[in-house]
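Novice: structure for the following, please:
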Amino acid sequence: MSEAAVTAGTGAGRTKPKWSRTFWRYRWLYFFMLPGIIYYIVYHYVPMFGLVVAFQDYNLMKGISGSPWVGLDNFREVFNSPDFPVLMKNTVLISLYRIVFNMLPDLLLALMLNEIRVRWFKKTIQTLTYGPHFISWIIVYGIMFSFFAPGSGLVTTFFRDMGWGSVDVLTNSDLFRSLLVSTDIWKSTGYGAIIYLAALAGINGEQYEAAAMDGAGRWRQLWHVTLPGVRDVFMLLVILRLGSILDAGFEQVYIFLNVRVYDTGDILDTWIFRRGIEQMDFSVPAAVGVFKSVIGFTLVLGANKLAKRFGGSGIW
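Specialist: Got it, this is the predicted structure:
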C-alpha cells in the first residue's frame, strides 16, 4: 500500500512530522532520560539564577529581589585585592601539578594492569589500588598527621630519636604542594585507571595480531597500538581538567591547610569559603565564582580546538 493511500485512509491529510515519529519510537528511552534531565535542571541550571548576586550588594535578609545593584564593583574589589595574585598563583600551580603528575600514574597503572595475565593477581592489585579512593580526605589527613605531626608523629619521633634532626612536612610551605600532589596520587590513581582500562578493552584485538605478524614485540605493540588507542581518552581528560583548572581541590586543600602554609597553599576556593561562610559576605565570592566559570569555559573551548587541530576528537 502506498504512502498516499495510508494518508488518505487516516483522514489526516498529511503524515506525522518526522520528529514526532522519532519521539514516539524512542519514547521509553526519553522516559528513562527524564530523571537525569530533571536533576540537571533543578540542581545545575536553576541555581544559575543566583549569579545575579555577583552584581549586587547582597543582603541575606533582603534577598535577591531587595538587594541593591552595584554593577562590577564586586569584581573590582576582587581584582584589586592584594591577596588575589597570590591566590591565583597558588590555584593555578596546584591545578597544573595535579594535571601533569596525576594523569600519567593513572595511565601507567592501567597499562600495567592490562599486561597482567594472572587473573587473581590482577584483581588483587585492582582492589588494593582502588581502595584509597573511598577514603575521605579527613582520614587521609589523619594518617599523615599520625606519621608527620610536629613533635609527636611516628616519623618525626623516629628521626628525633635517631639523632637525624626534625622533620617538618605538614607545616613546611616549601613541601605543601608536593604533599597535596603525592597524597592525591595515592588516593586517586587506582580509580582514575578505570577509564583507561575501559579504553584499552575497546581496542580491537586484530590490531595486536597484525602487529605481531609484522614482527612487533610487546614494546612496539604498546607504542603503535595501545597508546594510540587511548590517545583520544587522554586528550578528553586533559580538556576536562583544564576546564576546572581554577578548582584546585577545595576539600583536600582546606583540610591540609594551616596558617604556616598560606603563602603557598591558600587558593581561591578556601578564600571564598572564609569570605562567604565565615564573614557572611556572599557577593564577592559570587563574583569569584563567575570569574572561575568564564575562565574554565574559555579554556575548555581553546583546549578542544587545539586537540582537534592535532588530530584528536575533542569533546564535540
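
Novice: only C-alpha atoms from now on, for both contacts and neighbour counts.
Specialist: Will do.

Novice: isn't residue 191 up against residue 133?
Specialist: Yes: at 6.3 Å, residue 191 counts as touching residue 133 under the criterion of Cα atoms under 8 Å.

Novice: just the helices in the stretch 101-250 of the chain please.
Specialist: Using DSSP state H, counting those that start in this stretch, the helices found in the stretch 101-250 of the chain span residues 119-130, 137-148, 154-161, 173-201, 205-213, 218-221, 227-243, 250-256.

Novice: grab the nearest non-local neighbour of the residue most central in space within the chain.
Specialist: The centre of the chain sits closest to residue 241, judged by Cα atoms, centre = their mean, with a distance of 5.4 Å. Nearest non-adjacent residue to residue 241, counting by Cα to Cα, 6 or more residues apart in numbering: residue 99, 7.0 Å away.

Novice: how about this one, so we can line them up?
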Amino acid sequence: MLAKKFRRQWPLHLMILPGVILVLIYSYWPMVGIAMAFQKFTPFKGLFGSKWIGLDNFHYVFALPETGQIIWNTIFISIMKIGAGLIAPITISLLLNELRNELIKRGVQTLIYLPHFLSWVILGGILIDILSPTNGIVNQVLGWFGVEPIFFLGSNKWFPYTLVMSDIWKEFGFSTIVYLAALSSINPSLYEAATVDGASRWKQTIHITLPGMMPIVILMATLSLGNVLNAGFDQVFNLYSPQVYQSGDVLDTFIYRIGMQNAQYGVGTAVGFFKSIVSLVFITTSYALASKFANYRIF
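Specialist: Now for the predicted structure:
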C-alpha cells in the first residue's frame, strides 16, 4: 500500500527534494557547531581538536556584569514590539475596512506595505538622516513647537522606543494584510442585521468585527511569543552605537560582538545556545496555546 502510494506521489517527493537538501545543509548540519558552546574553541585545532570545558562558557557569560542588562533589554524591546505589532495593524486594518473608496484603500495599503521590502541597511540610513538632532526633519518639526532637539539614536532614554516605532513603521503594513483577510471572511449578513437593528458603525465594530477577528488575533499573539528573545539583530546593528549599549544592546548583537569581533567563539555559541533553548520553550508553549485557543495545528 505504501509502495503504491509512493509510486503515485514520487513526482511530488522529487519536487520537494532540493528544498529538503538545502534545509539539511544550512539548518541541520551547522547544528554540529553547538559543540563549541562546551569547548575552549580554537580555529586552528577545529571542532574535534579543541579542549572540552563543560559549562565553563555559560558560567563565564552569566558572571559578566552586563549580561543581566542585555537580557532585560532584549525582553523589554521584544515585548514592546510584540504588543505594538498587534495593536498597530489591527487598528489600521479596522480603519481601512471602513473606507468605501477602493482606489484610496488600495493606495494606502501599498504605501504602508512598501517599507517591508526595504532592508534595514537602507532604512537605517534614512532614519539616521530624519532623526538627526541637528538637521533631521523630525527635530525641525519639534523645534517649531519649542521642543529642544532629541538625540533619538544616541540617548539611552529614547533609543528603545525609537527601535519599536521604526520596527512598527517597517512591518505593520505586512501584518495589516493578515487582519484585512480575516475581516473579509466575516459574514456580511451580520452587518446587515445590525444595521436593521439600528446599531452604529462603532457598535458593529465592537460586537461583530472584533469578535470575528479574535481567532486570528489570538493566533498571531500566541505565535509571536516564540520571538520574545529576538529583538531584531539587523535593525539594532544598523542603528545602535556604544553610547546606547546600556539600553539598546540585545542578545544577538552581544553574540556578534563577543563571538565575531572578540573571537570568543565558544562563549558566543554558548549565548546563542541559551537563546535557542529559551526560544524553543516559548515556541512550544505558544504552539500549544494556539492549538488550544485558536484551533491552529500544523499536523
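
Novice: quick check: TM-score for this pair?
Specialist: Overlay of the two chains. TM-score (TM-score structural alignment, normalised by the length of structure 2): 0.88; 298 aligned residues with a Cα RMSD of 2.6 Å.

Novice: that older thread, redo the helices of the stretch 101-250 of structure 1 as CSV? Include distance to residue 29 of structure 1.
Specialist: Formatted as CSV, these follow (distance: least, Cα to Cα, whole Å):
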stretch, distance to residue 29 of structure 1
helix 119-130, 32
helix 137-148, 38
helix 154-161, 56
helix 173-201, 24
helix 205-213, 32
helix 218-221, 40
helix 227-243, 26
helix 250-256, 37
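
Novice: for residue 31 of structure 1, find the nearest of those.
Specialist: helix 173-201 (27.5 Å; Cα to Cα).

Novice: against structure 2, where does that closest one fall?
Specialist: Here helix 173-201 of structure 1 aligns to structure 2 at residues 156-184, judged by TM-score structural alignment.

Novice: do the same with stretch 279-294 of structure 1
Specialist: By TM-score structural alignment, stretch 279-294 of structure 1 lines up with residues 262-277 in structure 2.

Novice: any buried residues in the matching stretch, and which?
Specialist: 264, 265, 266, 267, 268, 269, 270, 271, 272, 273, 275 (16 or more other Cα atoms under 10 Å).

Novice: how far away is the fifth one from residue 46 of structure 2?
Specialist: When you say that, I think you mean residue 268 of structure 2. 16 Å (Cα to Cα, to the nearest Å).

Novice: same question, the fourth one
Specialist: When Cα to Cα is applied, the distance between residue 267 of structure 2 and residue 46 of structure 2 equals 15 Å.

Novice: ok, the last one next?
Specialist: For residue 275 of structure 2, the distance to residue 46 of structure 2 (Cα to Cα) stands at 24 Å.

Novice: equivalent analysis for the third one, please.
Specialist: Separation of residue 266 of structure 2 from residue 46 of structure 2 (Cα to Cα) stands at 12 Å.

Novice: ok, now residue 54 of structure 2?
Specialist: Taken as Cα to Cα, the span from residue 54 of structure 2 to residue 46 of structure 2 is 17 Å.

Novice: number of residues surrounding the residue nearest to residue 241 of structure 1?
Specialist: Neighbourhood size, residue 99 of structure 1 [other Cα atoms under 10 Å]: 17.

Novice: kindly report the same for residue 249 of structure 2.
Specialist: Residue 249 of structure 2: 26 neighbours (other Cα under 10 Å).

Novice: ok, residue 243 of structure 1 next?
Specialist: 22.

Novice: out of everything not next to it in sequence, what's closest to it?
Specialist: Nearest to residue 243 of structure 1 is residue 296, by Cα to Cα, 6+ apart, at 4.3 Å.

Novice: before we move on, what about residue 36 of structure 2?
Specialist: Per Cα to Cα, 6+ apart, closest to residue 36 of structure 2 is residue 266, 4.8 Å.

Novice: chain center to stretch 158-167 of structure 1, what's the gap?
Specialist: 38 Å (Cα atoms, centre = their mean, to the nearest Å).

Novice: residues making contact with that stretch?
Specialist: By Cα atoms under 8 Å, 6 or more residues apart in numbering, the residues outside stretch 158-167 of structure 1 that reach it are 148, 150, 155, 156.

Novice: measure residue 202 of structure 2 to residue 216 of structure 2 for me?
Specialist: On the measure of Cα to Cα, residue 202 of structure 2 and residue 216 of structure 2 end up 21 Å apart.

Novice: what do we get in structure 1 for residue 97 of structure 2?
Specialist: Using TM-score structural alignment, residue 97 of structure 2 pairs with residue 114 in structure 1.

Novice: now for that match: which residues touch it?
Specialist: 197, 200.

Novice: and it, how far from residue 231 of structure 1?
Specialist: Residue 114 of structure 1 is 16 Å from residue 231 of structure 1, by Cα to Cα.

Novice: wait, is residue 268 of structure 2 part of a helix?
Specialist: Yes: Residue 268 of structure 2: assigned to a helix according to DSSP: H, G, I helix; E, B strand; the rest coil.

Novice: excluding sequence neighbours, find me the nearest residue to it.
Specialist: Nearest non-adjacent residue to residue 268 of structure 2 (Cα to Cα, 6+ apart): residue 259, at 4.3 Å.

Novice: count the residues that sit near that neighbour.
Specialist: Other residues close to residue 259 of structure 2 by other Cα under 10 Å number 19.

Novice: need the contact list for it.
Specialist: So residue 259 of structure 2 contacts 265, 266, 267, 268, 269 (Cα under 8 Å, 6+ apart).
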